[in-house]
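Peer 1: Next come a sequence and a model predicted from it.
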Amino acid sequence: MGCDGSSGHSNYSQRYSTGQESKSNTSLFAVCLVPLRLQTTNGTHIIWNNPRPSSTRFCRPIKLVFENETTELAKKEIENIERQIADLQLTFIKVDEKKVIVTHCMKMTMIDGKLLA
């Protein structure tokens, strides 16, 4: 999981439901998830492994914010995501009449370097 911002996008004449005319869509801050591996609990069997973890192929946006990337915004979003990670529950699914329990192990590893300085 991680986050990054981008700016300099074309400004489009959009109306915002919040009524804030000062909002702009020229900057975007994204929080994303990239799955790395699906394995058995004891780690002896890898069911699926992401062949290209640095590729955007499996990158999934979790949240998009139309704001400039600032240290304050990034820290706020990182804290929010870390709180959600701590609150994750087990996922129970049934596959071919077998009960499968999925335990989630998520880490914030894709953090912009300038936020760490």
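Peer 2: Thanks, I have it.

Peer 1: only C-alpha atoms for contact and neighbour calcs from this point on.
Peer 2: OK.

Peer 1: What segments of the protein are helices?
Peer 2: 71-86, 113-116 (DSSP state H).

Peer 1: out of those, deepest packed?
Peer 2: Of the helices of the chain, the one with the most neighbours on average (mean count of other Cα atoms under 10 Å) is helix 71-86, at a mean of 14.

Peer 1: Relative to Cys3, which of the helices of the chain is closest?
Peer 2: Proximity to Cys3 (Cα to Cα) singles out helix 71-86 among the helices of the chain, at 7.4 Å.

Peer 1: Determine the set of other helices and strands touching the closest one.
Peer 2: On a contact count with 3 or more Cα pairs under 8 Å, 6 or more residues apart in numbering; DSSP states H and E, helix 71-86 meets strand 2-7.

Peer 1: Comparison target below:
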Amino acid sequence: MDGSSGHSRWKQAGDIEDDQVMVASVVPLRITDERGAVVWYNHTPNSNRFCRPISVKFLKENRSTVLKEMELIQTQIAALRPLKLEHATCRYSLSLTMVDGKVVNLLTET
């Protein structure tokens, strides 16, 4: 989860105020089998190559918006159920691992 602000409005038309954007993304880190053996591993977890946005909102990154977005993400994580296929079952374990310093400070109240 990260915010971005201060973008130039130079030669931009429209009514949307896009100078402040907050994005939440998911990045797969590894896939393991039922024994815990690693099937696939992301060798570049900080790269945008596997980064997939799950939420893009035009709002300012502040304490209330970060907490609200975090609560929404945690609710969605709690609602995940295993995907059962004919020969496999996929279970998910999600963690908040890629956040900037401002979000960490807002979440930890420091």
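Peer 2: Thanks, I have the structure now. It should be emphasised that the depicted structure is a prediction, and the values quoted were computed from it without experimental measurement.

Peer 1: Distance of Asp100 of structure 2 relative to Cys90 of structure 2?
Peer 2: Taking Cα to Cα, to the nearest Å as the measure, Asp100 of structure 2 falls 29 Å from Cys90 of structure 2.

Peer 1: Name all residues that make contact with His45 of structure 1.
Peer 2: Applying Cα atoms under 8 Å, 6 or more residues apart in numbering to His45 of structure 1 gives the contacts Gln39.

Peer 1: now Glu61 of structure 2
Peer 2: 2-4, 20-22.

Peer 1: Looking for the alignment partner of it in structure 1.
Peer 2: By TM-score structural alignment, Glu61 of structure 2 lines up with Glu69 in structure 1.

Peer 1: rewinding a little: any chance of TSV for the helices of structure 1, columns distance to Pro61 of structure 1?
Peer 2: Conversion of the helices of structure 1 to TSV gives the following (distance: least, Cα to Cα, whole Å):
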stretch	distance to Pro61 of structure 1
helix 71-86	12
helix 113-116	20
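
Peer 1: check contacts around the counterpart of Ile77 of structure 2 in structure 1.
Peer 2: Mapped onto structure 1 by TM-score structural alignment, Ile77 of structure 2 lines up with Ile85. Shown in contact with Ile85 of structure 1 (Cα under 8 Å, 6+ apart): Met106.

Peer 1: how many neighbours does Leu29 of structure 2 have?
Peer 2: For Leu29 of structure 2, the neighbour count with other Cα atoms under 10 Å is 14.

Peer 1: Surely it is in contact with Tyr41?
Peer 2: Yes. Using Cα atoms under 8 Å, Leu29 of structure 2 is in contact with Tyr41, at 6.1 Å.

Peer 1: For the closest residue to Leu80 of structure 2 other than its chain neighbours, give me its contacts.
Peer 2: In this structure, Leu80 of structure 2 finds its nearest non-sequential neighbour in Tyr92, 7.5 Å apart by Cα to Cα, 6 or more residues apart in numbering. Neighbour list for Tyr92 of structure 2: 80-82 [criterion: Cα under 8 Å, 6+ apart].
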